[in-house]
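Student: I'd like to go over a predicted model; first the sequence, then the structure.
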Amino acid sequence: MRIYISVDMEGITGLVDRDDVQPDGRDYERGRSMMAEDVNAAVRGAVAAGATEVLVNDAHGPMRNLLPEALHPAARLVRGKPKKMVMLEGLTAQDDAAVFVGYHARAGALGVLSHSFMGHEIEDIWLDGKPVGEIGLAHATAAALGVPVVALTGDDVACAEMTAWDESVATVPVKYARDRFAAELRPAEEARRAIEEAVAGALAPAPKRPAPPEGDATLAVRWQSASVPAVLLGIPGVTATDSRTVQACGQLPALYRQFGVWMRVAASLTSQPPYC
């Protein structure tokens, strides 16, 4: 059984602030250690359920947060960037299931460190007219590959967002949002035990593969800066719905990969801090 794990950082046990998750933050080194422990709990759960291959993708910020020597020896690690598939680099149709660790709520939600991909620059995202963030877009892309997402960890708001998107996904709230930079924390050992048990339980019996989507999907993104859409309109197939919103139609996962290009364009044009 092949298991894929995408790991973000904002939804990791104990982390609540920019200083916990950004390389220049005073508590970042502690944060990356906490990140490794949550991932390792998920790996242990996968191995207990019979996984023979586990691939972990470091999907946060610089994508060099996880130290290879801190990772469970049963897992391989995808580290660094750029990555063509960003948060889903390495996911293939041959994977039997996907697990999302340390995910957070979308922009505008009152969840811990909530945002959508680019901190303050992306205001809203819609997939086929439905508001979506990193959780929903990653889930839809995995489903398009025929890979079921079986478990997600993060704060309670992220867990609720996942349940609203797909109630069959096992969710593990490792903290409970009090505001965007404050939370009530579960004890670390308790949270990791819950992660391990949830992943093991979600993989037994073998997850059912989702049906492939029919037709094209439409992805729309509203940016803070009008300069980003102005440049993105140079990409064939990208159209504007207003001065700050662009959209494109296509098949997932190709559309997700194109969105990664949009973000690289936006990053070259703006200098917004992640959590302002």
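Tutor: Here it is on my side, so go on.
Student: all contacts plus neighbour counts: C-alpha atoms, from now on.
Tutor: OK.
Student: next helix or strand past the lengthiest strand in the chain?
Tutor: The longest strand of the chain (DSSP state E) is strand 170-179. Per DSSP states H and E, strand 170-179 leads on to strand 182-185 as the next helix or strand towards the C-terminus.
Student: ok, and here's another one to check against it:
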Amino acid sequence: MRIYISVDMEGVTGLVDADDVQPGGRDYERGRLMMAEDVNAAVRGAVAAGATDITVNDAHGPMRNILPESLHPAARLIRGKPKQMGMLEGLLPEHDAMICVGYHSRAGTLGVLSHSFMGHEIEDMWLDGRPVGEIGLAQATAAAIGVPVAVLTGDDSACAEMAEWDASVTTVAVKYARDRFAARLRPAQEARAAVEEAVAASLAAVPKVSEAPADPSVLTVRWQSASVASTLLGIPGVTSADTRTVQAQGALPGLYRLFGVWTRVAASLTNQQPYC
């Protein structure tokens, strides 16, 4: 069994603030160890279910958060950036299932450290008219590749968002949002035991998904900055909905890769901290 794990940081056990998840933050070093422990719980669950090939993609920020020596030896790590497929780098049709660890809810929701890819630079996103963030876009792209999402971990807001996209996905709430930078935490040992158990149980009965037809989708993004939207119009196929909103049509996963180009262009034009 081949398993792919995409790991973000905002939805990790115990983490609630920018200082927990940003390099240079006063609690970042502790946060990256907490991140590794949540991943290791998922890896242990995958091994218990019979996984023989486990790929972990460090999908947060600089994508150099997990210390290789802190990762479970059964897993292989994809680390660093740039990556053409970003948070889904290395996901292949040959994988039997994907696990999302430490994910967070989309921009505008009252979830812990909620945002969509770029802090407040992205105000809203829609996929085929549905509000979407990192969770929905990852699920839709994985489905297009032919890989089911088996488990997602994060706060209760992230779990609810996943349920809206695919109710068959097992979710594990490791904390419960009180506000954007506050949560009621599950004890770390309890949360990780729940992650391990959920992964083991879900992978034992994960369905096989055929690669979805390459029907075109429409991705729409509303930016905080009109300058970003204007610059993106220089990319072939990108059109304007208004002065701050752009969209493009194409088949996933190609559209996901194109969106990664948009975020790199936006990052080159702005110097904003992601959790202002």
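Tutor: Structure received. Quick caveat: nothing in here was measured; it's all calculated off a predicted structure.
Student: Superpose the two chains and report the TM-score.
Tutor: Overlay of the two chains. TM-score (TM-score structural alignment, normalised by the length of structure 1): 0.99; 276 aligned residues with a Cα RMSD of 0.8 Å.
Student: Comparing the longest strand of structure 1 with structure 2, how large is the average distance?
Tutor: On superposition with structure 2, the mean distance recorded for strand 170-179 of structure 1 (mean Cα distance after the TM-score superposition for structure 1) is 0.2 Å.
Student: just how off-centre is that strand within its chain?
Tutor: 15 Å (Cα atoms, centre = their mean, to the nearest Å).
Student: Check what contacts that strand and list those residues.
Tutor: Contact with strand 170-179 of structure 1 is made by 11-14, 110-112, 150-157, 159, 162-163, 183-186, 191, 194-195, 198-199, 202, as judged by Cα atoms under 8 Å, 6 or more residues apart in numbering.
Student: can you do 7 Å?
Tutor: Outside strand 170-179 of structure 1, the residues within contact range by Cα atoms under 7 Å, 6 or more residues apart in numbering are 13, 110-112, 150-156, 159, 183-186, 191, 194-195, 198, 202.
Student: Please list the members of those residues that lie in strands.
Tutor: Using DSSP E, the contacts of strand 170-179 of structure 1 in strands are Val150, Ala151, Leu152, Thr153, Gly154, Asp155, Ala183, Glu184, Leu185.
Student: Quick one: the helices in the stretch 51-200 of structure 2, in order.
Tutor: 134-145, 156-165, 188-203 (DSSP state H, counting those that start in this stretch).
Student: Average offset of the first one relative to structure 1?
Tutor: Same thing as helix 134-145 of structure 2. Helix 134-145 of structure 2 sits 0.3 Å off on average (mean Cα distance after the TM-score superposition for structure 1).
Student: OK, contacts around whichever residue in structure 1 pairs up with Lys83 of structure 2?
Tutor: Taking TM-score structural alignment for the superposition, Lys83 of structure 2 sits opposite Lys83 in structure 1. Applying Cα under 7 Å, 6+ apart, we find Lys83 of structure 1 in contact with Glu89.
Student: just Asp124 of structure 1 next, same as before
Tutor: Ala107, Val221, Arg222.
Student: Try it again at 10 Å.
Tutor: Contact partners of Asp124 of structure 1, counting by Cα atoms under 10 Å, 6 or more residues apart in numbering, are 106-108, 115-116, 131-133, 220-224, 245.
Student: ok, now how distant is it from Arg244 of structure 1?
Tutor: 10 Å (Cα to Cα, to the nearest Å).
Student: which neighbours do those two share?
Tutor: The contact sets of Asp124 of structure 1 and Arg244 overlap at Val221, Arg222, Trp223, Gln224 (Cα under 10 Å, 6+ apart).
Student: Leu269 is in contact with the last one, correct?
Tutor: No - the pair Gln224 of structure 1 and Leu269 does not pass the contact test of Cα atoms under 10 Å, sitting 11.7 Å apart.
Student: Of these two, which one has the most company?
Tutor: Using other Cα atoms under 10 Å as the criterion, Gln224 of structure 1 and Leu269 rank with Gln224 on top: 17 against 13.
Student: Onto which residues of structure 2 does stretch 155-175 of structure 1 map?
Tutor: Under TM-score structural alignment, the match for stretch 155-175 of structure 1 is residues 155-175.
Student: now do the same end-to-end measure for that stretch.
Tutor: End-to-end distance (Cα to Cα), stretch 155-175 of structure 2: 5 Å.
Student: contacting residues around the residue found closest to Arg244 of structure 1 once you drop the neighbours it is linked to in the chain?
Tutor: Distances taken as Cα to Cα, 6 or more residues apart in numbering put Ala226 closest to Arg244 of structure 1, at 4.7 Å, once the chain neighbours are dropped. Contact analysis of Ala226 of structure 1 by Cα under 10 Å, 6+ apart lists Asp242, Ser243, Arg244, Thr245.
Student: Now do the contacts for Leu110 of structure 1.
Tutor: Residues near Leu110 of structure 1 by Cα under 10 Å, 6+ apart: Val157, Ala158, Ala177, Arg178, Asp179, Arg180, Phe181.
Student: For the first one, grab the count of nearby residues.
Tutor: It refers to Val157 of structure 1. Other residues close to Val157 of structure 1 by other Cα under 10 Å number 22.
Student: Just confirm it contacts Ala109, I think it does.
Tutor: Yes - between Val157 of structure 1 and Ala109 there is a contact at 7.7 Å, judged by Cα under 10 Å.
Student: The helix of greatest length in structure 1 against structure 2, how far on average?
Tutor: The longest helix of structure 1 (DSSP state H) is helix 28-48. Compared with structure 2 after the fit, helix 28-48 of structure 1 shows a mean deviation of 0.3 Å (mean Cα distance after the TM-score superposition for structure 1).
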